[in-house]
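In: need a 3D model of the following:
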Amino acid sequence: MSSPRALADIRKDLESFVGSRVKLKANKGRNRIVEREGVLESIYPNIFVVKINERKVERRVSYSYADVLTSTVELFVYGNKNEEIKIAAVNE
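Out: This is a model prediction of the structure:
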């Protein structure tokens, strides 16, 4: 079972990046991995929301902090000089 402290740390890391461009790598099961880019729109107590623009359609997808902790979702935030900063579990 994951520790609540680790989930709080992931949430705290993401709070400073609200409004920033992010890249998601989500494992959807059965060898399906989806990569998308968007903007980290908002942070809630149990989930975070990413706004994605695909083919002239604006979508919002949400993931839990546990998804990041278990590496089901890999989240990369673009820094000042377009370098990627990985938001990862505490023990990585």
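In: when you work out contacts or count neighbours from here on, use the C-alpha atoms and nothing else.
Out: OK.
In: list the residues that contact the residue nearest the centre of the chain.
Out: Most central in the chain under CA atoms, centre = their mean is Leu75, positioned 4.0 Å from the mean C-alpha point. With contact set as CA atoms under 8 Å, 6 or more residues apart in numbering, Leu75 has these partners: Val22, Lys23, Leu24, Lys25, Val68, Lys86, Ile87, Ala88.
In: next up, for comparison:
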Amino acid sequence: MGRNALSEIKRTLEGYVGQKIRLKANSGRRKTIERSGVLEETYPSVFIVKLDEEQHAFERVSYSYADILTETVELTVCDDSGQVPVKYVKNPQQ
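Out: Alright, predicted model coming up:
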């Protein structure tokens, strides 16, 4: 189940490469970081976000697909139709 879930999240994100996204990351001890940028690239285990230059000290950040699965990172794609949250929803028939 875990490997299929990660593959599904990766496939979903591949469709949004080049799109503007917002992410909210839990960095421990009740500390949450909110960032915005562009989904730059997907790799087998991680995805790269190029951050907006004027808002952040870092140029790029990377997160694993497991971060989305465990809800450590909440990702929202901002496209023409509005904002689309990227989440893994478990199929109840599995």
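In: what's the TM between chain one and chain two?
Out: The TM-score (TM-score structural alignment, normalised by the length of the first structure) is 0.90; 90 aligned residues with a CA RMSD of 1.7 Å.
In: returning to that earlier point: if I align to the second structure, which of the contacts of Leu75 of the first structure are still contacts?
Out: Compared against the second structure with both residues aligned by TM-score structural alignment, their matches' CA atoms under 8 Å, those retain Val22, Lys23, Leu24, Lys25, Val68, Lys86, Ile87, Ala88.
In: report the longest helix in the second structure, please.
Out: Looking across the second structure with DSSP state H, the single longest helix is helix 2-14.
In: how much does that one stray from the first structure?
Out: With mean CA distance after the TM-score superposition for the first structure, helix 2-14 of the second structure departs from the first structure by a mean of 0.3 Å once superposed.
In: which parts of that helix are buried?
Out: Buried residues in helix 2-14 of the second structure, counted by 16 or more other CA atoms under 10 Å: Ala5, Leu6, Ile9, Lys10, Leu13, Glu14.
In: repeat that for stretch 83-94 of the second structure.
Out: Val86, Lys87, Tyr88.
In: what is the nearest of those residues to Val61 of the second structure?
Out: Taking CA to CA as the measure, Val86 is the one of the buried residues of stretch 83-94 of the second structure closest to Val61 of the second structure, at 17.4 Å.
In: that closest one matches what in the first structure?
Out: Mapped onto the first structure by TM-score structural alignment, Val86 of the second structure lines up with Ile87.
In: Three-state assignment for the residue nearest to its match when sequence neighbours are not counted, please.
Out: Closest residue to Ile87 of the first structure apart from its sequence neighbours, by CA to CA, 6 or more residues apart in numbering: Leu75 at 5.5 Å. Here Leu75 of the first structure is recorded as strand under DSSP: H, G, I helix; E, B strand; the rest coil.
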